[in-house]
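> Sequence plus the predicted model coming up.
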Amino acid sequence: MSGQVFSAFYRIVSQIPAGKVATYGQVARLAGMPRCARTVGYAMAGCKDPAVPCHRVVDRFGGTKACFDTYAPGTQRALLESEGVLFRPDGTVDLNRCGWEAGHLP
């Protein structure tokens, strides 16, 4: 996948505010590539830029991913909780309360 595609994903993810999350599919749709949610996952897992808040991207059910647990199990959840993201009893993000409404992107 081209670096331009990943860069488009990173630009979108960089706009997710603290305390909010987006899904892989949502990022793909916002980038104009609605069938590329898995590619968004590859981009997030491979991102080395600390300015891109990749931990704010979750699966369609609000699930976190082990690839973001770089320091210890639960790292992604801990980062999200420190920003005020709410989790349901089953361990998934409450997307109704913490999902990002992107609106119009430049």
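Received the coordinates, thanks. Residues are numbered from 1 along each chain as shown.

> only C-alpha atoms for contact and neighbour calcs from this point on.
Fine.

> A helix includes residue 77, no?
Yes - according to DSSP: H, G, I helix; E, B strand; the rest coil, residue 77 belongs to a helix.

> Helices of the chain, residue ranges please.
3-13, 24-30, 37-46, 75-82, 95-98 (DSSP state H).

> could you redo the ones you listed as TSV and give each row mean neighbour count and distance to residue 56?
Below are those laid out as TSV (neighbours: other CA atoms under 10 Å; distance: least, CA to CA, whole Å):
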stretch	mean neighbour count	distance to residue 56
helix 3-13	17	8
helix 24-30	21	10
helix 37-46	18	10
helix 75-82	18	7
helix 95-98	15	10
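
> next, the one to line up against it:
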Amino acid sequence: MILSIPFGKVSTYGAVAAAAGYPRYHRAVARLLHNAPVDHLPWHRVVGAGGEIKVPGAGAREQRVRLKLEGVAFEGKRIDMGRFEHIFKPWEVYE
């Protein structure tokens, strides 16, 4: 599901989990991404509910930079989810 998030868009941990068929497993998605090898998945395109970066420390700064390089705009600490959120299409959703 993470690989289907296009360049310049973001999704939330909860939306990724739900699209994968596990709507209550948002923490598992976060653990997967935070422990995945760098650049194995586009981890920077997944954020917390409401568009906030949840990665701690230096990872948060890197995530913000990567998203800005893709054209994602921030309003303070949050991403404008109305503009940049990727909505999974039915054919992308695991069932």
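Nice, I can see it. Nothing here was measured: the structure is a model prediction, and the numbers come from that model.

> TM-score for these two?
The TM-score (TM-score structural alignment, normalised by the length of the second structure) is 0.87; 92 aligned residues with a CA RMSD of 1.7 Å.

> quick one on the thing from earlier: so for residue 61 of the first structure, which of the helices of the first structure sits nearest?
Set against residue 61 of the first structure and scored by CA to CA, the helices of the first structure come closest in helix 95-98, at 7.9 Å.

> what range in the second structure matches the closest one?
The alignment of helix 95-98 of the first structure onto the second structure (TM-score structural alignment) covers residues 81-84.

> Following superposition onto the first structure, what is the mean distance for that stretch?
Once fitted to the first structure, stretch 81-84 of the second structure is off its aligned match by 0.3 Å on average (mean CA distance after the TM-score superposition for the first structure).

> how far away is residue 97 of the first structure from residue 6 of the first structure?
28 Å (CA to CA, to the nearest Å).

> Residue 28 of the first structure corresponds to which position in the second structure?
That one, residue 28 of the first structure, aligns with residue 17 by TM-score structural alignment.

> pretty sure that match contacts residue 32?
No - using CA atoms under 8 Å, residue 17 of the second structure is not in contact with residue 32; the gap is 11.1 Å.
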